[in-house]
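1. okay, here's the prediction I keep looking at, along with the sequence it came from:
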Amino acid sequence: MLSLYPEIEPYQTHSFARETLTDGTQHQIYVEECGNPDGIPVLFLHGGPGSGCRPQHRRYFNPEKYRIVLFDQRGCGRSTPSGELRNNTTDFLIADMEFIRQQLNISTWVLFGGSWGSTLALCYAREYKDKVSHMILRGTFLGRKKDVDWVYAAGGASTLFPEAWHQLVMDLSETDRERPLSTYFSHLTSGDENVQLAAAKRLDLWESTIVTLRDHEFIVNDDDTPGPLAHSRIQLHYALNDCFIAPKPILNDIDELRHIPTSIIHGRYDIVCPVQQSWELTQLWPEAALIILPLAGHAAGEPALVDALVRQTNLIVEVTK
């Protein structure tokens, strides 16, 4: 079974200024490049929305063969302002991706994304289909209201983890318990920092609980930093707005993607993004290869998922020799 490549550090980092907001602040997008500057360009797309990139995300790719580009999406990770919601929609993120490609003088690149990262890859590819050489997607998330509700409304993942769902909604009104998104978002954007942080921690605990079926101990982040708060604010901002893609459903645009060699990796027991989403996608797009892993969940770090993802990045190296 394959594992991640060894740890590496960026050979170059960037902070790209984007448009100025009404109060004079600017979105600054953190970008890093790792591996071989002359290698196959690949863009890693993190999940969330709101998560940000981490050092292990560099390690799915052979650093001798790939020019590995990672960026923290608006308001995430090392991009600033942290947790900023203004000018933060899917279209803005797609524009940032294309801006990064141009700034780095990349003609075409591989897109590698899981969960929300897969959504963003698909949305970018249908707009810039001639700029994408391959895609590797994990745990497809189609961004529809029903996909959001599976995670954040009663009757979905809550039926598999009722005790964890109870912890999330127990202090809410009976009405709000059915779909607690609006109430939690109001807490995350309130003027009381204690209320904001408490809401972020409860959401973090729920999401950590359902992300994998492997035995583990769930630990809530006790660090009073903007990280978990920014993540939750951005995630619910997108969730409450149908991920800003409702007018252009992904499944309506498969013909724009059909020519792009694509592999889709999905854990059979993915609770966050049920495998049905990848199945629906490939029923309309049979040219894409769907690989269902029988003993995997959602978390990209699960051994079976790591093995499958690294095999796919290695395969692209082989076919592009």
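-> Happy to help now that I have it.

2. rest of the way, CA atoms for contacts and neighbours
-> OK.

3. could you find the closest non-adjacent residue to Val31?
-> Leaving aside its chain neighbours, Val31 sits nearest to Phe71 (4.3 Å; criterion: C-alpha to C-alpha, 6 or more residues apart in numbering).

4. that neighbour reaches Gln28, doesn't it?
-> No: Phe71 lies out of contact with Gln28 (C-alpha atoms under 8 Å); the separation is 10.8 Å.

5. please identify which of those two sits among more neighbours.
-> Phe71 (27 against 22; other C-alpha atoms under 10 Å).

6. list the contacts of the more buried one.
-> Contact analysis of Phe71 by C-alpha atoms under 8 Å, 6 or more residues apart in numbering lists Ile29, Tyr30, Val31, Glu32, Phe44, Leu45, Gly52, Cys53.

7. dropping in the other structure now:
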Amino acid sequence: MDVANTCPPWDEGLLDTGDGHRIRFEQSGNPQGIPALSLHGGPGSGAGARLRTFFDPAHYRIVLFDQRGCGGSKPLGHTEHNTLAHLVADIETLRRHLGIARWLVCGGSWGACLALSYASAHRGACLALLLRSVFLGTREEIDWFFHGARRVRPAAWEAFVAPAPADRRSDLLAYYAEAVNDPDPTSALAAAQRWRCWDTALSQPEAEVPEPPPAGSPAAAALIARYRVQAHYLRHDCFIPHGGLLANTGQLAELPVALVCGSIDRVCLPQVTDQVHAALPGSRMCEVPGVGHDPFAPAMLMALRAATAVFAAKGDFCDWGVAAKAASRTAAPER
């Protein structure tokens, strides 16, 4: 069932944050169902319709929103008043605006980072957490993406690094942060396209290299904005407070938490999800064999839908994921 096509939104709008941003949101599924917030990744990617597909629309009231500077939120690519604390506050403002008492909060990659941050600040507003391919925003994770991952995709990394002068290659994040903010839109688009190609090589290595959008098109503006927002967050260590996201996990005691990751994820390494699992006693985890970072890979999509189905039926994640993780440990290829 393609929920993205069969479950169009029944409510959409722009929520004014009061500081220059307007946040696009939508609701779909069953208005009387279990409220579920599905957070997009990036930072900067925007909430595509496929984020609805993790939920049975007969049982869930599905809420999506585009984070500041992303997707249909205004102004596009804007980084002023755009930090992790702002996004957490936006989620809570949206919850109150929609009249939702508590909701299931779901997110993958950067969305998992945001979900953990929100739950730590607003534990009472959360029914549970469903986190895929967790990103904790650490310097080690960021360095892996820009430098360490060259070991697994050397040819793609060489193409990614090629435009950078030799004296800039030791800090590719700094180089690309400047490149995507180049005032020349043609140069900024070229840099954003190279970043996207490297992203794709790691997350979906079997996929074709994406074609660049036409210069000056809305798609080009969206691509540049995506990586401007992402560079803004990564250059500031995602605005995560000192001590890291796991410093306050005690506040999440007894909150149902399900964790999913792909055994060959090269963007958000599985050991990061393992780390979160160890820090959250009682959390359930499923490592999906042979799957990378793509949330819509069939086996990953099946695992996520199984988790939301279990939660809809029981209000918890029970024994979901335990057997799958044990089995996948023996099958997972070397990382």
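-> Perfect, I can see it now. None of the values given here were measured: they were computed from a predicted structure.

8. follow-up on the earlier one: greatest separation within the contacts of Phe71 of structure 1: which pair is it?
-> Greatest spatial distance in the contacts of Phe71 of structure 1: Ile29 and Phe44, 14.3 Å, computed using C-alpha to C-alpha.

9. that older thread, trace the residue nearest to Val31 of structure 1 over to structure 2, please.
-> Phe71 of structure 1 maps onto Phe65 in structure 2 when the alignment is built from TM-score structural alignment.

10. any idea how far Thr17 of structure 2 is from its match?
-> 13 Å (C-alpha to C-alpha, to the nearest Å).

11. quick one: common contacting residues for those two?
-> Ile23.

12. in what helix or strand does the aligned partner of Gly83 of structure 1 in structure 2 lie?
-> Mapped onto structure 2 by TM-score structural alignment, Gly83 of structure 1 lines up with Gly77. Using DSSP states H and E, Gly77 of structure 2 sits within no helix or strand.

13. Gly77 of structure 2 and Arg228 touch, don't they?
-> Yes: counting by C-alpha under 8 Å, Gly77 of structure 2 sits close enough to Arg228 to count as a contact (6.3 Å).

14. Ala89 of structure 2 belongs to a helix?
-> Yes: the assignment for Ala89 of structure 2, made by DSSP: H, G, I helix; E, B strand; the rest coil, places it in a helix.

15. alignment lookup: it to structure 1.
-> Using TM-score structural alignment, Ala89 of structure 2 pairs with Ala95 in structure 1.

16. burial check on its match, number of neighbours?
-> Neighbours of Ala95 of structure 1 using other C-alpha under 10 Å come to 14.

17. again with the one 10 residues further on
-> Using other C-alpha under 10 Å as the criterion, Asn105 of structure 1 is surrounded by 9 other residues.

18. also Thr119 of structure 1?
-> 26.

19. show me what it aligns to in structure 2.
-> Aligned partner of Thr119 of structure 1 by TM-score structural alignment: Cys113.

20. middle-most residue in structure 2, spatially?
-> Gly41 (2.2 Å; C-alpha atoms, centre = their mean).

21. redo the contacts of Phe71 of structure 1 as TSV? Include distance to Ser182 of structure 1, neighbour count and secondary structure.
-> Listed next are the contacts of Phe71 of structure 1 as TSV, based on distance: C-alpha to C-alpha, whole Å; neighbours: other C-alpha atoms under 10 Å; DSSP: H, G, I helix; E, B strand; the rest coil:
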residue	distance to Ser182 of structure 1	neighbour count	secondary structure
Ile29	28	23	strand
Tyr30	30	23	strand
Val31	32	20	strand
Glu32	35	18	strand
Phe44	30	24	strand
Leu45	27	27	strand
Gly52	23	22	coil
Cys53	27	22	coil
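
22. what helix or strand does Ala101 of structure 2 sit in?
-> Using DSSP H and E, no helix or strand contains Ala101 of structure 2.

23. what's the match for it in structure 1?
-> So, by TM-score structural alignment, Ala101 of structure 2 is matched to Ser107.

24. ok, now which ones touch the closest residue to that match other than its chain neighbours?
-> Leaving aside its chain neighbours, Ser107 of structure 1 sits nearest to Lys131 (6.5 Å; criterion: C-alpha to C-alpha, 6+ apart). For Lys131 of structure 1, the contact set (C-alpha under 8 Å, 6+ apart) comprises Ser107, Thr108, Trp109, Ala125.

25. the last one: neighbour count?
-> Applying other C-alpha under 10 Å, we find 21 other residues in the vicinity of Ala125 of structure 1.

26. that one contacts His259, correct?
-> No: in this structure, Ala125 of structure 1 is not within contact of His259 by C-alpha under 8 Å, at 10.6 Å.

27. how about the helices in the stretch 151-300 of structure 2?
-> Assigned by DSSP state H, counting those that start in this stretch, the stretch 151-300 of structure 2 shows helices spanning 154-161, 172-180, 185-203, 218-235, 270-279, 298-314.

28. one more: the stretch 1-150 of structure 2?
-> 3-6, 84-98, 110-121, 139-146.

29. return the most buried member of these.
-> helix 110-121 (a mean of 24; mean count of other C-alpha atoms under 10 Å).

30. helices and strands around it, which ones?
-> strand 34-39, helix 84-98, strand 103-109, strand 126-134 (3 or more C-alpha pairs under 8 Å, 6 or more residues apart in numbering; DSSP states H and E).

31. now those as JSON lines including distance to Tyr176 of structure 2?
-> Below are those laid out as JSON lines (distance: least, C-alpha to C-alpha, whole Å):
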{"stretch": "strand 34-39", "distance to Tyr176 of structure 2": "25"}
{"stretch": "helix 84-98", "distance to Tyr176 of structure 2": "21"}
{"stretch": "strand 103-109", "distance to Tyr176 of structure 2": "20"}
{"stretch": "strand 126-134", "distance to Tyr176 of structure 2": "24"}
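
32. so which of the ones you listed gets nearest Asp56 of structure 2?
-> strand 34-39 (10.2 Å).

33. what's the mean deviation for that closest one versus structure 1?
-> Here the mean offset of strand 34-39 of structure 2 against structure 1 after fitting is 0.3 Å, by mean C-alpha distance after the TM-score superposition for structure 1.
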